[in-house]
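Novice: output the structure for:
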Amino acid sequence: MSYTGNVTQGGPPDVRELTDVTITKIEVGDFGNNAYLLRCRETGDGLLIDAAAEADRLIELIGDTPISKIVTTHRHQDHWMALEEVAKATGAQTIAHPLDAPHLPVPVTQTVEHGDRIALGVVSLEVIHLRGHTPGSITLLYDGGGPNKHLFTGDSLFPGGVGNTQKDPARFEQLYTDVVERLFDRFPDETWVYPGHGKDTTLGAERPALPEWKARGW
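Specialist: Here you go, the predicted structure:
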């Protein structure tokens, strides 16, 4: 079956097989959080994005093939409630932006800034800093070449709008500007978006609504 990105609490994961990377999406916890397990197809190296909740399910998902890294997209608790347990079970490095790292429940092994790269076997993920939802929110880009681009946006971009900025005009303006300049202005419509909650989308599906988002201020 083809990948849809539609997962449910307690339901099975959805798996996307790309040329160099496998992406497995699962919903965990009571807040509908998405966690993503990425594996390099050549080496088997694994990376988990957001150990959000239900450590037992995430550890089962990882299985017997080790992962080397766990990336936390931002400081909010619903995205790291299983981090300590999964990190202990796997021995994986923990990675976050330095502005959000002090708010996580474990010491961060590696901090990353805008433009840094995170190795995943023979490929790598680019770090894109999107300020506004939290000071240190990051998106990860896997660029498979041409239009084959994949963005893991945490809570900075969803179908229908940017992340919650608590009705703070300055934070909204910052997040909206970063999302436009660092995502929509840079990547093509085919670019796939994997958010921290809910269904996937593409930049092309969301692009026509950008003026509406800016006008409404959220």
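Novice: C-alpha from now on. contacts and neighbour counts both.
Specialist: Fine.
Novice: which residues of the protein fall in helices?
Specialist: Taking DSSP state H as the criterion, the chain contains helices spanning 55-62, 83-90, 169-179, 203-206, 210-216.
Novice: so which of those is nearest His114?
Specialist: Each of the helices of the chain was scored for nearness to His114 using C-alpha to C-alpha, and the closest is helix 169-179 (11.4 Å).
Novice: quick check: buried residues in the closest one?
Specialist: Residues 171-173, 175-179 are the ones in helix 169-179 that count as buried (16 or more other C-alpha atoms under 10 Å).
Novice: tell me which residues are up against it.
Specialist: By C-alpha atoms under 8 Å, 6 or more residues apart in numbering, the surrounding residues in contact with helix 169-179 are 130-133, 156-157, 162-163, 165, 214, 217-218.
Novice: one more, for comparison:
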Amino acid sequence: MAGAPRIEHLVTSGTFSLDGGTWDVDNNVWIIGDDDEVVVVDAAHDSDAVLAAVGDRRLSAIVCTHAHDDHVRAAPDVALATGAPILLHPDDQVLWKMTHPGRRPDGPLADGDVLTVAGIGLRVLHTPGHAPGAVCLYAPDLGALFSGDTLFAGGPGATGRSYSDFGTIIGSIGDRLLTLPGATVVHTGHGGTTTVEAEAPHLEEWVARGW
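Specialist: Okay, the predicted model is just below:
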């Protein structure tokens, strides 16, 4: 028996670099699946830790919510060890090439795509703003959203660096995320989880302004 589909959580540590600066960061790595098959969301920093968490299960995909270096640094090594494809929205190729200039992702993510793992669907939502190719994954069967750096507990992801835009991320959150059921648990790229209904009050004001 493969067991019920579930969400597993790993935290890895390293650095994030862009626009000439480097910062120490802790990243959330999310593993979705059952005892036989999983998907990894954001193979961050430490390939050995990610591979240990996957164990002997089949890794069907390495999904990149966006291509900032802290979220994708370990992806090629995990792919090499498992044969799993790396999936990334094409609009983030410019960021991907900064970290992995000699290695292309194996496949594209597009808005509306549904990835299937352990019998459940993960719907791709294109949510640009933090990065042009940023995506979230919505798993209605699990009541869960994997938001990358688009939405955190307390507000939207940062937009003060290259290839980001505040108005765009607010539009993405309003159009794509605040329309989800309020009880949806938001599993973020950094820090703690939250829910759609917890974040809605302080985001709806920005949405209403038409940023």
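Novice: hang on, the earlier thing: rebuild the contacts of helix 169-179 of the first structure as JSON lines, extending it with neighbour count and distance to Leu104 of the first structure.
Specialist: Formatted as JSON lines, the entries for those read as follows, by neighbours: other C-alpha atoms under 10 Å; distance: C-alpha to C-alpha, whole Å:
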{"residue": "Leu130", "neighbour count": "28", "distance to Leu104 of the first structure": "18"}
{"residue": "Arg131", "neighbour count": "20", "distance to Leu104 of the first structure": "18"}
{"residue": "Gly132", "neighbour count": "25", "distance to Leu104 of the first structure": "18"}
{"residue": "His133", "neighbour count": "25", "distance to Leu104 of the first structure": "16"}
{"residue": "Ser156", "neighbour count": "28", "distance to Leu104 of the first structure": "18"}
{"residue": "Leu157", "neighbour count": "28", "distance to Leu104 of the first structure": "21"}
{"residue": "Val162", "neighbour count": "22", "distance to Leu104 of the first structure": "23"}
{"residue": "Gly163", "neighbour count": "22", "distance to Leu104 of the first structure": "20"}
{"residue": "Thr165", "neighbour count": "19", "distance to Leu104 of the first structure": "20"}
{"residue": "Lys214", "neighbour count": "15", "distance to Leu104 of the first structure": "31"}
{"residue": "Gly217", "neighbour count": "17", "distance to Leu104 of the first structure": "29"}
{"residue": "Trp218", "neighbour count": "21", "distance to Leu104 of the first structure": "26"}
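Novice: and stretch 200-207 of the first structure, which stretch of the second structure?
Specialist: Per the alignment by TM-score structural alignment, stretch 200-207 of the first structure matches residues 193-200 in the second structure.
Novice: distance of the residue most central in space within the first structure relative to Ile23 of the first structure?
Specialist: Note on the first structure: the residue nearest the mean C-alpha position is Phe152, at 3.4 Å, using C-alpha atoms, centre = their mean. According to C-alpha to C-alpha, to the nearest Å, Phe152 of the first structure and Ile23 of the first structure sit 11 Å apart.
Novice: check Lys199 of the first structure too.
Specialist: 15 Å.
Novice: again with His103 of the first structure
Specialist: On the measure of C-alpha to C-alpha, His103 of the first structure and Ile23 of the first structure end up 27 Å apart.
Novice: swap in Trp80 of the first structure?
Specialist: Applying C-alpha to C-alpha, one obtains 19 Å for the distance of Trp80 of the first structure from Ile23 of the first structure.
Novice: so those two - more neighbours on which side?
Specialist: Here Trp80 of the first structure and Ile23 are set side by side on neighbour count (other C-alpha atoms under 10 Å), and the busier one is Trp80, at 24 against 18.
Novice: residues near the closest residue to Ala119 of the first structure other than its chain neighbours, how many?
Specialist: Leaving aside its sequence neighbours, Ala119 of the first structure sits nearest to Leu125 (C-alpha to C-alpha, 6 or more residues apart in numbering; 6.5 Å). Around Leu125 of the first structure there are 19 other residues, counting by other C-alpha under 10 Å.
Novice: residue ranges for the strands of the second structure, please.
Specialist: Ranges of strands within the second structure are 6-18, 21-33, 37-41, 58-63, 86-88, 107-108, 114-117, 120-126, 135-139, 144-148, 151-152, 155-156, 185-188, 194-195, based on DSSP state E.
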